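**Q** what's the 3D shape of this:
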Amino acid sequence: MVNSADSEVAAPELRDFGGGPFGVYIHVPFCATRCGYCDFNTYTAGELGTSASPQSWFEALKGELAAAATAFDALPTPTPEVATVFVGGGTPSLLGGDGLAGVLDAIRANFALAADAEVTTESNPESTSPEFFARLRAAGYTRVSLGMQSAAAHVLRVLDRTHTPGRAAAAARQARAAGFDHVNLDLIYGTPGERDEDLDASLDAVLEAGVDHVSAYSLIVEDGTALARRVRRGELPAPDDDVLAARYERIDARLTAAGLTWYEVSNWAAGTAARCRHNLGYWDGGDWLGAGPGAHSHLGGVRWWNVKHPARYADRIARGGLPAAGWEVLTAEERHTERVMLAVRLSSGLPLGELAEDEARAAERVIGDGLAARAGARLVLTDRGRLLADNVVRQLLVP
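**A** The predicted structure follows:
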């Protein structure tokens, strides 16, 4: 059942920690400009006016972290060390190196950070520099994820991206020079007007930058975005499924040949150490605290989400407690559904023993269709199955 709160400060019905790794996600809701394809909970300075600022957000964030730590301390199970931190958005790099160092200090002030914690921040290439990366390393960040999308100028224009071609790869090289062993570049493929040679140029740039992780996502036209309006008006064609499949195969072939292997349908890494441990925590059904406007959290089968607007978020914190807009206690069936949906997408696969009898029969059909194979006692997608991962999930859950 989903619970919601209107005028009152809401707090979820917290349960004990699940025993797995515990992560912290920080949502930075600020962007310099709005990309045409983006439907994330982000705001430009013009959209916010004087209602909120990075300073008011940071003060509220510190309040939320303190309130969450107090609530967790009241649980019978001790709060585990924070194994992973991920600062996302929005554009966290707009906070600057000192601002991001302050975010990590605020986490340390309220939670015990594991000695080997993975600490990641997303960054826009245009708001980074060698000095920025050096400050992050000194603060304790271990991983950087940079939004590249494409190396083709005309593709970036369609996406309303502000960085110049080549800047993302240059930023990745600067991050590596500053001492970051783990650097990710994000790609988006299937943008209207993108050609095979544009994608090849993007992959060339990624590989020349020497990063150890690549995320590649097919363009999705989200309702309510500027891109959706352009497609609806006929200014741009909608992404073509056959083109998207061909582009995915092209990406996978190039990255695999370069030594980056898939470990989740949209993610490739140069070895186990290069995988994003924070995201694996999501995909493996772990526990995490999401702090910041609109952030989602999960603890012991309870999920809650914060109010979205930064001004309302700060007001909730000022009145005390957690700024939850609503929460839900997941049923055993819901947790199983999520487990299947997420585990199927991983290269480690889904344990066949976790499937109900009718789901196991569906798994046999999926194997017979060549969409998955047995890897010991696990169901693992084939190359063709990765292209149809959502279809595989539907077959398993609706036999």
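**Q** make it CA atoms for all contacts and neighbour counts henceforth
**A** Noted.
**Q** how much distance is there from stretch 197-217 to the middle of the chain?
**A** Its chain's C-alpha centre and that of stretch 197-217 lie 19 Å apart, by CA atoms, centre = their mean, to the nearest Å.
**Q** Another for comparison:
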Amino acid sequence: MPGPAPEGEPVPSDGSLPDSALRDVGGRGFGVYVHVPFCASRCGYCDFNTYTASELGGGASREGYADAVLAELKLAASVTGAPVDTVFVGGGTPTLLDPADLGRILEGIDQTWGLAAGAEITTEANPESVTPRSLQALRKAGYTRISLGMQSAAPAVLQILERRHTAGRAPQAAIEAREAGFDHVNLDLIYGTPGETPEDFERSLAAVLDAGVDHVSAYSLIVEDGTRMAARMRRGELPYPEDDVAADRYLAAEAALGGAGFSWYEVSNWATTPDARCRHNLLYWTGGDWWGLGPGAHSHVGGVRWWNVKHPAAYAKRVEAGLSPGQGREILTDEDRHVEDVMLRVRLREGLPLTALDASGLTGAVRALADGLLDPAAYEAGRVVLTLRGRLLADAVIRDLLP
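**A** Presented below is the predicted three-dimensional model:
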């Protein structure tokens, strides 16, 4: 089940923001995230804010969801905004909604703030939740990019993860998305699942490459408290993931993807060209502004971060009453923003300027350089850029660069 919401100060009932947050909205880009909290079933490793039909209870439904999001948009329009550079519809499984509803949401965003020319419009999807016909409808509605949750091409691994699709469905859905006219197609992989063999992961990488996608995300399995997988591990039914195995899988991904013409641009993300990079995620990683719509969605504008109530019924009740669905917020200090800037930008291929580090961070950078974790040429040019070994130890490098 979803975990508890963070602590924070109350959000004004009208969602208003401090004047300081509104001075340069969109100066680093403005995006919209739409959270769709519905899933047909819950995967054993998932602790996202999602709900199956049996978990929803009264007061919320898929059928009325687009109207609730449009009601929040009406409120948001009175608070702030800028031309929208990116839209990302995530979940959950957004494609459990009718393509017409996803189109209505996108139209509402355009009417509220306006979509910038060439805006990137992404939806996530589970492979079994789309068909050639639905993909064509989504493309016609204006979606330009799709991210499909493949996770693995090994049936045994999919079973442990409690995924519903067959091993071949995700690559086939990627091909169908290309045929429907999507500009960019991503496949997500998870590696390090208990029982996964090196050969399993090699098959997954080969399947991704055969699908002809232009973007791949590959993440090490993280076992979150409160999930069924965590419970199985505590009972000894499954072994815990091993760091050495995860490192081997990452190196295999880099070798296979790099050999096929992909380049890493963030530690867990590869693209065939700069245009294929996920611009919405880059907005997050480089300190842009975004408004999060939907239950549990997080937003950030001008150094103010807030999050919505998590349950769809509570969310719908508040927006229908014309009230902000925000449950809490925090105003980031300069130190908070510095820490987040270092944490996120060090993971990027472009890295971080040395001038962004304080004295202790510069000392840490010298140590990381000596340990072979930073690129010497980039360092000489005044930037902190991870080497391949540095990517394997990115969290440790980041800790060493912070006070």
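**Q** Residue nearest the middle of structure 2, spatially speaking?
**A** Per CA atoms, centre = their mean, the C-alpha nearest to the average position across structure 2 is that of residue 281, at 6.6 Å.
**Q** would you list every one of the helices in the stretch 101-250 of structure 2?
**A** 132-141, 155-161, 169-180, 198-210, 228-234, 243-259 (DSSP state H, counting those that start in this stretch).
**Q** Sort out which residues of the longest one are buried, please.
**A** When you say that, I think you mean helix 243-259 of structure 2. Within helix 243-259 of structure 2, the residues scored as buried using 16 or more other CA atoms under 10 Å are 245, 246, 247, 249, 250, 251, 252, 253, 254, 256, 257.
**Q** cool, the third one as well?
**A** For helix 169-180 of structure 2, burial by neighbour count (16+ other CA under 10 Å) applies to 170, 171, 172, 173, 174, 175, 176, 177, 178, 180.
**Q** What is the aligned counterpart of the last one in structure 1?
**A** With TM-score structural alignment as the matching criterion, the partner of residue 180 of structure 2 in structure 1 is residue 178.
**Q** related to what we said a few turns ago, make TSV out of the buried residues of helix 243-259 of structure 2 and add distance to residue 78 of structure 2.
**A** As requested, the buried residues of helix 243-259 of structure 2 are exported to TSV (distance: CA to CA, whole Å):
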residue	distance to residue 78 of structure 2
245	50
246	46
247	48
249	48
250	45
251	48
252	49
253	45
254	46
256	48
257	45
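**Q** Could you identify the most distant pair in the residues you listed?
**A** Across those, no pair lies farther apart than 245 and 257, at 18.2 Å, counting by CA to CA.
**Q** Tell me the spacing between the aligned partner of residue 83 of structure 2 in structure 1 and residue 393 of structure 1.
**A** Residue 83 of structure 2 maps onto residue 81 in structure 1, with residues paired by TM-score structural alignment. Plainly put, residue 81 of structure 1 is 33 Å away from residue 393 of structure 1 if you go by CA to CA, to the nearest Å.
**Q** Show me which of the two is the more surrounded one.
**A** Just comparing residue 81 of structure 1 and residue 393: by other CA atoms under 10 Å the higher neighbour count belongs to residue 393, 21 against 15.
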